[in-house]
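Colleague: can you look at this prediction? I've put the sequence above it.
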Amino acid sequence: MRSRYTAFATGDDDHLFRTWHPAHRPADTASDPRVEWTGLTIVRTEAGGEDDAAGTVEFEANYRGPDGPGVLRENSRFARRAGRWFYTAPAEDA
């Protein structure tokens, strides 16, 4: 989760593409250059440890965009594939 936040914050679209699960990846994974990400707080995690195949991360990401400041709140699902973690989608209970 932290590496994906950093990728959004620095505009590293290649990292975003590589860490999005291929079965769930949208056609356009480019970050919005008009958005400045200003902070990340991990609220809680479930599973996602060394021996887990999946996990969730609830987070709050602060930003400034064309319409002013805001907070993105999400409970994200991740899956391990070939030893690496991939973002799949927001969890339904976000």
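Modeller: Received, thanks.
Colleague: please make it C-alpha for all contacts and neighbour counts, starting now.
Modeller: Fine.
Colleague: outside of the lengthiest strand in the chain itself, list whatever touches it.
Modeller: The longest strand of the chain (DSSP state E) is strand 68-81. Strand 68-81 is contacted by residues 21, 48, 52-64, 85-94 when judged by C-alpha atoms under 8 Å, 6 or more residues apart in numbering.
Colleague: one more to weigh against that first structure:
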Amino acid sequence: MNTPDTLPCPCGSGHTLQACCGRYHAGALAGQAPDAEALMRSRYSAFVLDRLDYLLASWHPDTRPASLEANEPGLRWLGLDVKRHVRLDETHATVEFVARSKLGGRAHRLHEVSRFERIDGRWYYLDGDLSSSR
């Protein structure tokens, strides 16, 4: 039987959810991702798991939406591929990734270069340039 301690992390790290992204979603390390890539991975996992509060809390206050919708019924997240993580300076970084999903028998691919900003020691998702394809 899978428990939160033994479930594989959705980000594809090969670690358990609790040892990977789950520790940033809740508990002592909540919101304390050490770098932009870890934050991006934890946000992907939060999308998979519908942890909308975490997604909003990790979104930069200048670009954060008022609310988010839960995943559409039947949406399956298929995987994450981190292409590149670049730390531009102490407070700015980018992460390029591809996230794959399937809905209603149609495959979707989201390719984004995300921008992150560190405020008071905490990383936030700012925005991203994306191209999605089916």
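Modeller: On my side now, so go ahead. Bear in mind the structure is a predicted one, so any value in this text is a computation, not a measurement.
Colleague: next, the TM-score between them, please.
Modeller: Aligned and superposed, the two chains score 0.85 in TM-score terms (TM-score structural alignment, normalised by the length of the first structure); 90 aligned residues with a C-alpha RMSD of 1.8 Å.
Colleague: picking that back up, after the longest strand of the first structure comes which helix or strand?
Modeller: strand 84-90 (DSSP states H and E).
Colleague: please report how far H25 of the second structure lies from L39 of the second structure.
Modeller: Using C-alpha to C-alpha, to the nearest Å, one obtains 10 Å as the distance from H25 of the second structure to L39 of the second structure.
Colleague: quick revisit: read off where the longest strand of the first structure ends up in the second structure.
Modeller: Counting by TM-score structural alignment, strand 68-81 of the first structure falls onto residues 106-119 of the second structure.
Colleague: that stretch vs the first structure, average offset?
Modeller: Following the fit onto the first structure, the mean deviation recorded for stretch 106-119 of the second structure is 0.6 Å by mean C-alpha distance after the TM-score superposition for the first structure.
Colleague: from the chain's centroid, how far away is that stretch?
Modeller: Distance, stretch centre to chain centre, for stretch 106-119 of the second structure: 8 Å (C-alpha atoms, centre = their mean, to the nearest Å).
Colleague: so which bits of it are buried?
Modeller: For stretch 106-119 of the second structure, burial by neighbour count (16 or more other C-alpha atoms under 10 Å) applies to H108, R109, H111, E112, V113, S114, R115, F116, E117, R118.
Colleague: find the nearest non-adjacent residue to the residue mapped onto G11 of the first structure from the second structure, please.
Modeller: Superposed on the second structure with TM-score structural alignment, G11 of the first structure falls opposite D50. Excluding the flanking residues, the one nearest D50 of the second structure by C-alpha to C-alpha, 6 or more residues apart in numbering is A70, at 5.8 Å.
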